[in-house]
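Participant: Predicted model follows, preceded by the sequence.
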Amino acid sequence: MSRTDRAGRVIAAPPATVYAALLDRESVEAWLPPDGMRGRIERWDPRPGGGFRMVLTHLDPTGDPGKTSGATDVVEVGFAELVPPQRVVQRAVFEAEDPAYAGTMTLTWRLAAVTEGTEVTVTATDVPPGIDRADHEAGIASSLAHLAFHVETAG
C-alpha cells in the first residue's frame, strides 16, 4: 500500500523567488538537508528529465543510521515536472540494500501566492515503508524551515 506524507509552511518571499531556490544548485545544497544532516550535490541538471544526485551525511549517525551506509543517505532525484513558479515534481530513489527503502518516492512541491508571501506544500507519495512517517514529516518541515530562512535572508 502506498503512503503519503505532507508538510507545508508560508515563506515570506514571492513564488518566483522560492521557485528559483528549488532549482539552484547552491541553494538546494544549503537548504534541503534537514536538521542533523549536511548535503553535497554530486551531479546537477535542472530541467525536465534531468535531476541531481545528493549525498546526505548524518552529523550523528549513532541514533539515526543512514540508508546507504552507516552515516549517509545517497539519493538520485529526477525532475519529472517543472511549472514555474507553481510546481516542481521530483522522483527520488535512495541507494540502499534494505528493501524497506526501495522504490521511487514522488515529491510534489506546490507554491501558491498568499498575502504573506508563498504557501509551500510538499506532498511525498509512495514513501518507502522503512522511512518513519513522523521522522519524514519532521524532516520535510525542517527542510522547509531552512528554505524559508534561505530565501527570506537572501539579498
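Facilitator: Thanks, I have the structure now. Numbers count the residues shown, from 1 in each chain.
Participant: CA atoms for contacts and neighbours, from now on please.
Facilitator: Will do.
Participant: OK, contacts around residue 24?
Facilitator: residue 46 (Cα atoms under 8 Å, 6 or more residues apart in numbering).
Participant: let's bring in a second one:
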Amino acid sequence: MSRTDMATRVIAAPPDRVYDALVDPDALTVWLPPDGMSGRFERFEPWSGGSYRLILTYADASAAPGKATADSDIVEARFVELVPGVRVVQAVDFVSDDPSYAGTMTMTWEVVATDHGAEVRFRADDVPAGISAEDHAAGLASSLANLAAYLEA
C-alpha cells in the first residue's frame, strides 16, 4: 500500500532564495540532514534528468540503524522536474538489502510566495513501508526547521 507524507513551513526569505537552497549541494548538506545526521554528496547533477547520490550518516547508529550500513543511509535520486523558483521533483531510491525500503519514492518540494516570505511544501509519495510515518514526520519537520535556520540567519 502506498503512503503519502507531507510537511509545510513558512520561511522568512524570498522564494527564489528558498528555491536556490533546494538545488545547491552545499546548502543541502547544511539543512537537509535531520537532527542527529550529517550528509555528503558523492554526485550532484541539478538538472532535469540529472541525478545525485547522497550519503546520510547517523551520529548515533544505536538509536536508529542505517538502511545501507550500520550507520548510514544511501540515497540514489533523479531530478524529474525543476521549475526555477517554484518546484523540485525527485525520484528517490534507498540503497538497502531490506525489501521494506524498496521502491521509488517521489519527493516534491514546492515554494509558494507568502506575505511573510515563502511557504515550503514537501510531499513524499510512495513512501517505503520501512520508513515509519512518525519518524518521517519528525525528519521532515527537522529538515524544514534546519532550512528556516539556514535561510533566516
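Facilitator: Structure's in. What do you need? What you see is a predicted model, and the numbers here were worked out from it, not measured in a lab.
Participant: And the helices in structure 1?
Facilitator: 15-22, 25-31, 133-153 (DSSP state H).
Participant: Output the contacting helices and strands for the longest strand along structure 1.
Facilitator: If you go by DSSP state E, structure 1 has its longest strand at strand 72-83. Applying 3 or more Cα pairs under 8 Å, 6 or more residues apart in numbering; DSSP states H and E, one finds that strand 72-83 of structure 1 makes contact with strand 51-58, strand 87-95.
Participant: Same question for it: list its buried residues.
Facilitator: Residues of strand 72-83 of structure 1 classed as buried by neighbour count (16 or more other Cα atoms under 10 Å): 72-82.
Participant: Which of those residues sits closest to residue 138 of structure 1?
Facilitator: residue 73 (16.6 Å; Cα to Cα).
Participant: Let's have the helices and strands packed on strand 72-83 of structure 1 in TSV, adding mean neighbour count.
Facilitator: Formatted as TSV, those follow (neighbours: other Cα atoms under 10 Å):
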stretch	mean neighbour count
strand 51-58	21
strand 87-95	21
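Participant: Make JSON lines from those and add distance to residue 122 of structure 1 to it.
Facilitator: Formatted as JSON lines, these follow (distance: least, Cα to Cα, whole Å):
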{"stretch": "strand 51-58", "distance to residue 122 of structure 1": "18"}
{"stretch": "strand 87-95", "distance to residue 122 of structure 1": "10"}
